[in-house]
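*Asks:* have a look at this fold, sequence not included:
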């Protein structure tokens, strides 16, 4: 607190009083300028971040699998793997949906001077073929099943427009796979055994998981011990990661993983850092 003598000194020193007044005005102006500048800085930062594509995303919404038999695939992903149907729609046709889904493939075919129909491009534009879809919810992602069929084929179990790809090996460029996350407290090997058993009971004998030992025949693969149905990694950066690859009912490439230990710390840390 200022003393009375100090206050009187300021009152009788016009030059000092003017200097302090000017300093006060400058301080107030500086604070006001800073306050006014904060929104501008924030706006500039926001504008800059608009150029970063990742900042405009909310993550992965779904994986799509084009199937040969919609009903069979739907049964696998709901009854065997326990997904929940969200919605189904279908009989899609017309100019807009054709261009939305198939324009680049069509242009590529025409550039190569071949009939688009002969290289597996359906005619949704004219309605000769139709598209049906079903969405299935899992805990953290959605699976979309798609079937392209001729217009005279029934929805669900009708014949597909094009034959399935013979090669879905992950070694092929452009090949993709869907990976399912097994809970930490689940016996991985038993899960794979039960996956094949539950699928076979529904006639899906083509649902097959790899083993970590070589097999010379399908009989040997089936006869492999239970503990060969998963590959637990126990060293290096992937320590704690357990995996196996499998084929789904449509021949699609699937993976099942369990992430614990060091690997879990790495992935959890990455999520926290991104957030």
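*Replies:* Great, that's in hand. Computed from a predicted model, the values in this text were never measured in an experiment. Numbers count the residues shown, from 1 in each chain.
*Asks:* drop to CA atoms for contacts and neighbour counts, all remaining ones
*Replies:* Will do.
*Asks:* distance of residue 49 relative to residue 55?
*Replies:* Summarising the geometry, the distance separating residue 49 from residue 55, computed by Cα to Cα, to the nearest Å, is 7 Å.
*Asks:* and what of residue 238?
*Replies:* When Cα to Cα is applied, the distance between residue 238 and residue 55 equals 28 Å.
*Asks:* try it against this one:
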């Protein structure tokens, strides 16, 4: 791939083009087309006010915001080492690659992803790098992405690397965040379903073992008992690897939190019994409400 690949370039292959758009990069890749549309509209409607143009828009585009959505497209994780994260989500957790792209740079991608952080750095009078802002604008850093498909969710891996670093194996331009506690505001996590017929305790045990076999010793699952050291955590009995909720609306919900290979916060859950009914009824109610709104 050319080292001058721009975030505004669309692939010539129509199949790959559709994948890019479907995977969530359309907002980045389609900027030139959008800009052209706005320019042409401005030339032909100079005497028309913005309000009248909005009034002429389809009704569906002006309804309640929630009615304009069709679900969550993906969850994203910014990683320190792309190849390591990719191996975890595909080889350990069994996801399937949808696509990969990269070497994104230039004004459009910088503004699209990092404009607020640049403004904040300017207002605080600090170097944008101190706030974790790479220089995609000038090309000193580049963005690479890979999309991974699971049964009901897509995970996007993102890596911001120096232009001198190779794609995939090179380290990110910035160090990982120092604080990884999920209790910090703005923290996020990715939650994976564990199938109902799977032994949850054994799954968590095997997750750590398989990750460690691949050198990912930082993949660590919590226990439901207190541990004073990491060795104590590892030596805790197998039946302490699952928090099983047995009362209330969450009855039937089993969970554990774990750290992924990049320090990212993960959750694994099993949903049975009352909890499964609660979620199932909510999904059916949501479907009825959406159908009524769109009818």
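*Replies:* Structure received. Small disclaimer: the values here were computed from a predicted structure and weren't measured.
*Asks:* all helices for the stretch 151-275 of the first structure, in order.
*Replies:* If DSSP state H, counting those that start in this stretch is used as the criterion, the helices of the stretch 151-275 of the first structure fall at 188-201, 218-223, 261-274.
*Asks:* higher neighbour count, residue 238 and residue 55 of the first structure?
*Replies:* Neighbours of residue 238 of the first structure and residue 55, each counted by other Cα atoms under 10 Å, are more numerous for residue 238; the result is 17 against 10.
*Asks:* so the more buried one is in contact with residue 261, correct?
*Replies:* No - with contact defined as Cα atoms under 8 Å, residue 238 of the first structure does not reach residue 261; the gap is 9.2 Å.
*Asks:* on that earlier part again, intersection of neighbour lists for residue 49 and residue 55 of the first structure?
*Replies:* Here residue 49 of the first structure and residue 55 have no joint contacts, going by Cα atoms under 8 Å, 6 or more residues apart in numbering.
*Asks:* now do the SS call for the most centrally placed residue in the second structure.
*Replies:* Centroid-nearest residue in the second structure: residue 76, 1.4 Å away (criterion: Cα atoms, centre = their mean). Under the three-state scheme (DSSP: H, G, I helix; E, B strand; the rest coil), the conformation of residue 76 of the second structure reads as strand.
*Asks:* need the counterpart of it in the first structure.
*Replies:* The criterion is TM-score structural alignment: under it, residue 76 of the second structure has residue 64 as its aligned partner in the first structure.
*Asks:* one more: residue 244 of the second structure?
*Replies:* When the two structures are superposed using TM-score structural alignment, residue 244 of the second structure falls opposite residue 232 in the first structure.
*Asks:* nearest residue to its match other than its sequence neighbours?
*Replies:* residue 242 (4.2 Å; Cα to Cα, 6 or more residues apart in numbering).
*Asks:* just to revisit the earlier point, for the residue nearest to the residue nearest to the centre of the second structure when sequence neighbours are not counted, grab the count of nearby residues.
*Replies:* The shortest distance from residue 76 of the second structure to any residue that is not its chain neighbour, by Cα to Cα, 6+ apart, is 4.4 Å, and that residue is residue 156. Other residues within reach of residue 156 of the second structure, judged by other Cα under 10 Å, total 23.
*Asks:* element containing residue 156 of the second structure?
*Replies:* Element membership for residue 156 of the second structure (DSSP states H and E) is strand 154-162.
*Asks:* for that strand, what is the distance to the chain centroid?
*Replies:* Shown here is strand 154-162 of the second structure, whose average C-alpha point lies 9 Å from the average C-alpha point of the whole chain (Cα atoms, centre = their mean, to the nearest Å).
*Asks:* mean shift of it relative to the first structure?
*Replies:* Compared with the first structure after fitting, strand 154-162 of the second structure deviates on average by 0.4 Å (mean Cα distance after the TM-score superposition for the first structure).
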